[in-house]
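> Could you work out the structure for the sequence below:
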Amino acid sequence: MAHFQKWISTFWSFCISYINFINQNVNPRAGFVPLHRNSEYLTGRVFFSMAPAKVDSSKKGDPKAQALKTAKAVKSGPTFKKKAKKIRTSVTFHRPKTLKKDRNPKYPRISAPPRNKLDHYQILKFPLTTESAMKKIEDNNTLVFIVDLRADKKKIKDAVKKMYDIQAKKVNTLIRPDGTKKAYVRLTPDYDALDVANKIGII
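Next up is the predicted model:
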């Protein structure tokens, strides 16, 4: 019986000391805060989250007042930059000189206008009279010319029209192994390549 009473008193004193320990180390907002810095590894850290306070909708401010408050916060914030004031170093104002006159030279800087070096005489160097070229004239209604390297298809087409007064349907070009450019000028059905070749003097 004495042993049981001793056990009861020991247990009761342990309960009282534990309750005192809890009361000393519990923060109602943060929860349980252990005394020892490493005691969270032994006992575990306990947190008690409180429900957020309800905001009464009737207490909300005027929208205009809220807008003014927000605008004031934006203006006073770090992102708002005021325009720097221009520093004036003179006491007089001057109208800017905006008059722009057209050029009126005393004499021409270039004595003669530049000549077009790639004219139709330069573009069409000479017609080809090889066997394959003759076959093209007879079978495909196509004339074959050696042309300038800088000439493109449109320039070749225009040069043929200007030189021989004939209309080309399409132009194909290639660079030969000797470095010259060859042009195949296909004529429209209105013109006969054989007649044009006779007129030019190829045949």
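
> contacts, neighbours, all on C-alpha from now
Noted.

> Now for residue 202, which secondary structure element holds it?
Using DSSP states H and E, residue 202 sits in no helix or strand.

> what secondary structure does residue 85 sit in?
coil (DSSP: H, G, I helix; E, B strand; the rest coil).

> where do the helices sit along the chain?
2-25, 40-43, 63-76, 120-123, 131-140, 153-164, 193-200 (DSSP state H).

> For the comparison step, fold the sequence that follows:
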Amino acid sequence: MAPSDNKTGKNKANAAAKAVAKGASLHKSRKVRTSATFHRPKTLQLSRSPKYPRVSVNHGPALDFNKIVLYPLNTESAMKKIEENNTLVFIVNVKSNKRQIKQALKKLYDVDTVKINTLIRPDGTKKAFARLTPDVDALDIAATKLAIV
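This is a model prediction of the structure:
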């Protein structure tokens, strides 16, 4: 009986070896799709490594103090503003804003302003009215630093 058991044991071993070599045929689980729309897979995004720089020079600020304040006005109405309202009148760059005008006047003429009023004239230039602090005389500034009186 022993030899016949051995044959069946060999047969079982051969069958097991074949099954291992072939692999078990199991049911593979499918991925659950939650949308009916097909989206292409995300591809590899490589970082840029340019052959040459696209911008050659760093540009500085477009408006410096000398480009902001163009020139003071010395018309009769401007002189009246200087005498009565302690206000200096300038023609300034159209693209400059009130803060830039205030800083430019501080830098160029060393005067502190209470407020700046601006308007764009019909000829396309911008006029700025710089109201000076009460401790500074606009007539004195106009005579000494601007030389318009």
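
> Highest mean neighbour count out of the helices of the first structure?
helix 120-123 (a mean of 18; mean count of other CA atoms under 10 Å).

> and that one, which stretch of the second structure?
Mapped onto the second structure using TM-score structural alignment, helix 120-123 of the first structure covers residues 65-68.

> Can you tell me what sits against the matching stretch?
92, 93, 96, 100, 101, 103, 104, 107, 108 (CA atoms under 8 Å, 6 or more residues apart in numbering).

> average gap between it and the first structure?
The superposed stretch 65-68 of the second structure is, by mean CA distance after the TM-score superposition for the first structure, a mean 1.1 Å from where its aligned residues fall in the first structure.

> so where's the longest helix in the second structure?
In the second structure, assigned by DSSP H, the helix with the most residues is helix 2-22.

> Quote the end-to-end distance of stretch 72-86 of the first structure.
25 Å (CA to CA, to the nearest Å).

> List the contacts of the aligned partner of residue 144 of the first structure in the second structure.
Mapped onto the second structure by TM-score structural alignment, residue 144 of the first structure lines up with residue 89. Shown in contact with residue 89 of the second structure (CA under 8 Å, 6+ apart): 72, 73, 74, 78, 81, 82, 127, 128, 129, 130.

> Then residue 112 of the second structure?
102, 105, 106, 132, 133.

> Need the counterpart of it in the first structure.
Match for residue 112 of the second structure (TM-score structural alignment): residue 167.

> again with residue 123 of the second structure
Match for residue 123 of the second structure (TM-score structural alignment): residue 178.

> That match: neighbour count?
6 (other CA atoms under 10 Å).

> Tell me the spacing between the closest residue to residue 32 of the first structure other than its chain neighbours and residue 20 of the first structure.
Nearest residue to residue 32 of the first structure, sequence neighbours excluded (CA to CA, 6 or more residues apart in numbering): residue 26, at 4.7 Å. Plainly put, residue 26 of the first structure is 10 Å away from residue 20 of the first structure if you go by CA to CA.

> circling back: and the match of residue 123 of the second structure, how far is that from residue 149 of the first structure?
Taking CA to CA, one finds residue 178 of the first structure at 12 Å from residue 149 of the first structure.

> can you check residue 5 of the first structure too?
122 Å.

> for residue 162 of the first structure, same thing?
Residue 162 of the first structure is 19 Å from residue 149 of the first structure, by CA to CA.

> Find me the equivalent region of stretch 16-30 of the first structure in the second structure.
Going by TM-score structural alignment, stretch 16-30 of the first structure sits over no part of the second structure.
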